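In: Next input, structure requested:
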Amino acid sequence: MPKFTEEEKEHIRQSLLVKGKELFVKYGLAKTSIDDIILACGIGKGTFYKFFPSKEELYYEILKNEEEVKKTVLNELFREKLSPKELLTSFFHTSFQLVEENPFLQRAFQDGEHERLARKLPKHIVEQFSKEYTERGIQAVNILIERGVLP
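Out: Got it, this is the predicted structure:
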């Protein structure tokens, strides 16, 4: 198996993330195969497996990247000095707008994609995601409590 330079590894990884995202948006998780992904990236199947153990783990990595963008935008919103009503309104508006503008996030919660992903991912990854998501939710609620938006 060929050895890749760090630059080549990064290029392949980015290609997998970009092309994988395009395919998942277009066809969904169930109908996108590893063969589709490697063909789009111009790599061999063995190379794919050097980066991701499964297409579900690639999908999860893309989802995590999308969640980070959403988290950054929402964190900026919490830094603004808004009244409680404006903050809550902006929070929901921004959340829905982020999903509306992001075909990958739209697809992630359609046609059972999220449930399929949860079934196919290793248990430790699902548990870690759940823990992180819960912690972020608690942080958001605490900020809303501190600002007087929630009792």
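
In: Please count neighbours and contacts with C-alpha atoms only from this point.
Out: Will do.

In: Just the buried residues of the helix or strand where Lys131 lies, please?
Out: Applying DSSP states H and E as the criterion places Lys131 in helix 123-146. Neighbour-count burial for helix 123-146, counted by 16 or more other C-alpha atoms under 10 Å, picks out Val126, Ala140, Leu144.

In: Centre of the chain to it, how far?
Out: Centroid displacement of helix 123-146 relative to its chain, using C-alpha atoms, centre = their mean, to the nearest Å, is 15 Å.

In: Alongside the first, I'd like the structure of this one:
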Amino acid sequence: MATAFSDNEKELIRKKLNEVAQVCLWKYGVRKTTVDQIVQMAGISKGSFYNFYASKEILFFTVLEEYQKSIIDELAGKLQEEYIGIDKFAELIYELYQNVRQSFIMNIIQNQEFEYLIRKLPKELIINHHSLDDTLTKKIFSHIKIKDNINIDVVTASLRAIFMSMIYIEEIGEKDFDEVLRLLIRGLALQIIEEDYNNDRNY
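Out: Here you go, the predicted structure:
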């Protein structure tokens, strides 16, 4: 018989599973992590784990989405704090991507496990994730003056494409990758942000 958890216990278990998942992604990656490892580290039974997540892949995907939300919220907060032109926007996006490179996500990127993870997920989760990408992007661009006739969906896809370039750091060249990343981000910023933004508002 499944153990009944209080709402507080459920929240604590979810938090613990989130922490354990990040550690496992850092150390082992998606493929090499087992549910047995996760439950042992979290201090719960295997049956209890499946009350929260149908698979380890769904847990990992949930953790990735929560991380994405946190860094986007942080970025949105910075966009509200000060004037944002092309240079500042490019700098903030570059910093965001560099933060990702220092996170547990980088192990998944280096091991090329994104595609593997996606294949293991229900289709509706992927659809919902793309909807989340769109929502978060619109949240960011609500604080920036965008040029007329810019398709935000295309901007979202462009940011995703730049992010996915980190899968190919070795092929691109590790020595030059940071400059390539800066160039790609600034190129996007130049195309989407109103060029005369400096004159549009008084600070």
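
In: TM-score them against each other, please.
Out: Overlay of the two chains. TM-score (TM-score structural alignment, normalised by the length of the first structure): 0.85; 150 aligned residues with a C-alpha RMSD of 2.4 Å.

In: could you dump the buried residues of helix 123-146 of the first structure to JSON lines with distance to Phe92 of the first structure?
Out: Conversion of the buried residues of helix 123-146 of the first structure to JSON lines gives the following (distance: C-alpha to C-alpha, whole Å):
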{"residue": "Val126", "distance to Phe92 of the first structure": "26"}
{"residue": "Ala140", "distance to Phe92 of the first structure": "12"}
{"residue": "Leu144", "distance to Phe92 of the first structure": "12"}
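
In: Look up how far Thr94 of the first structure lies from the aligned residue in the first structure for Asp87 of the second structure.
Out: Under the alignment (TM-score structural alignment), Asp87 of the second structure maps onto Glu86 of the first structure. Taking C-alpha to C-alpha, to the nearest Å as the measure, Glu86 of the first structure falls 12 Å from Thr94 of the first structure.

In: Comparing these two, which residue is more hemmed in?
Out: Legend: neighbour count by other C-alpha atoms under 10 Å for Glu86 of the first structure and Thr94, higher for Thr94 (16 against 11).

In: Next, the mean deviation of the helix or strand that Lys21 of the first structure is a member of compared to the second structure.
Out: Assigned by DSSP H and E, Lys21 of the first structure falls within helix 6-31. Helix 6-31 of the first structure, aligned to the second structure and superposed, deviates on average by 1.2 Å (mean C-alpha distance after the TM-score superposition for the first structure).

In: Would you mind listing the buried residues in that helix?
Out: Across helix 6-31 of the first structure, burial judged by 16+ other C-alpha under 10 Å covers 12-13, 15-25, 28-29.
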